[in-house]
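Peer 1: from the sequence below, what's the structure:
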Amino acid sequence: MADSSNIFVVFDGDCGICSASAGYIERNKMNENLLTVPSFDFDLPKYGINPEIALMTVIFIDEASGNVYYRTRAVMEICKHLSQPFRIFGYMLANNIFDTIFNPIYNFIARNRASISTKLGLNACKIPH
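Peer 2: Next up is the predicted model:
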C-alpha cells in the first residue's frame, strides 16, 4: 500500500524567488503528496520550527520519516521529487559534503533575495533590505 503521508516544502511566501521556485516545483513535481506551502499558512510549531527560521530558508518536511531539512539539503530533497534531470541530481547531491560546499552560496542568495527578485522582475520581497 502506498504511503499517503505528505511532504511539505515550506517557503517565504513574501519572497519573489521563493514564490517563483514554489510555482516551478508545483509544475514539475512527480509526487502528488509534495505540497508547497507559504510559511505564513503553515503550522510551524507543530514541527518544532521557529517562524523566524522559516523566513530565512526553504524547509523540507517529510511526515512519513519525520525528517526536516533546511537550506541546500532541503533543495536537494525537493529535487528527488521533481522530473529529470533534477531528480538524479537530488539523489546524487543530498549529502553533508554537498551541504558544506553549497550552503554559503545558498546563504548569500537568501540574504540578497530581495534585490535579486527585483533584478529578475519578480515580485520584490517584503523583507527589509
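Peer 1: for the rest of this, base every contact and every neighbour count on C-alpha atoms.
Peer 2: OK.
Peer 1: ok, which stretches of the protein are helices?
Peer 2: Using DSSP state H, the helices of the chain run over residues 16-28, 51-54, 71-79, 86-93, 96-111, 113-119.
Peer 1: pull out the buried residues from the fourth one.
Peer 2: Judged by neighbour count using 16 or more other C-alpha atoms under 10 Å, the buried positions of helix 86-93 are 86-87, 90, 93.
Peer 1: reformat those residues as JSON lines; add distance to V10.
Peer 2: Output for the buried residues of helix 86-93, formatted as JSON lines (distance: C-alpha to C-alpha, whole Å):
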{"residue": "F86", "distance to V10": "19"}
{"residue": "R87", "distance to V10": "19"}
{"residue": "G90", "distance to V10": "18"}
{"residue": "L93", "distance to V10": "20"}
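Peer 1: would you do the same for the sequence below? I want to compare the two.
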Amino acid sequence: MTLLYDADCGFCTASAAWLGRRKLRTAISPLHRADLAGLGVDADRARRQIPFVEPDGAGTRVSYGHVAIGRALATGGPGWRLAGWLLLHPPVSWLARPAYALVARNRHRLPGSTAACRIDLG
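Peer 2: Below is the predicted model:
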C-alpha cells in the first residue's frame, strides 16, 4: 500500500511527513518517484487529488482525495483506523469531500506553501 504525494508542494510534503509520523502501515512516497501507469494511477488526477494505491484480488485499487486519506489512516493504530473509517462513511464523508476540495484548491495559500503548490482543478 502506498500513499503518493506531490513533493513539489511544500504543504503536501509537510502533510505527508505528518502522516509518516503516525506510524501507518503504508508507504508514503513522492509522485515523481512512482511508476504511475504501472500502478494504475491517473497522472492528471494525481496532481489534483492525493492517490492511495492498494493491492486487491485483481491487481490494484486506487483511491483519491479524502478517500485516499481515509484508507491510509485506516492502516494505522486503533485511533487512526477510527479516523479513517469516519472519513469514509457518512455523515463525515459528506463533509470530507468538499473540505478536501477546498484545501486542494487553496493549498498554495496554506503554511509552508509556495507558488509551485498552485494547481488547476479544471
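Peer 1: would you mind reporting the TM-score between them?
Peer 2: Overlay of the two chains. TM-score (TM-score structural alignment, normalised by the length of structure 2): 0.81; 117 aligned residues with a C-alpha RMSD of 2.2 Å.
Peer 1: quick one on the thing from earlier: return the most buried member of the helices of structure 1.
Peer 2: helix 71-79 (a mean of 24; mean count of other C-alpha atoms under 10 Å).
Peer 1: read off where that one ends up in structure 2.
Peer 2: Counting by TM-score structural alignment, helix 71-79 of structure 1 lines up with residues 65-73 of structure 2.
Peer 1: and if you look at stretch 41-49 of structure 1?
Peer 2: On structure 2, the counterpart of stretch 41-49 of structure 1 by TM-score structural alignment is residues 33-41.
Peer 1: which residues touch the matching stretch?
Peer 2: 4, 42-43, 51, 53, 60-62 (C-alpha atoms under 8 Å, 6 or more residues apart in numbering).
Peer 1: make a markdown table out of those residues and add distance to P98 of structure 2.
Peer 2: As requested, the contacts of stretch 33-41 of structure 2 are exported to a markdown table (distance: C-alpha to C-alpha, whole Å):
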| residue | distance to P98 of structure 2 |
| --- | --- |
| L4 | 20 |
| D42 | 21 |
| A43 | 21 |
| P51 | 17 |
| V53 | 22 |
| T60 | 26 |
| R61 | 22 |
| V62 | 20 |
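Peer 1: not counting sequence-adjacent ones, nearest residue to Y64 of structure 2?
Peer 2: Nearest non-adjacent residue to Y64 of structure 2, counting by C-alpha to C-alpha, 6 or more residues apart in numbering: P51, 4.4 Å away.
Peer 1: which residue in structure 1 lines up with that neighbour?
Peer 2: Using TM-score structural alignment, P51 of structure 2 pairs with I59 in structure 1.
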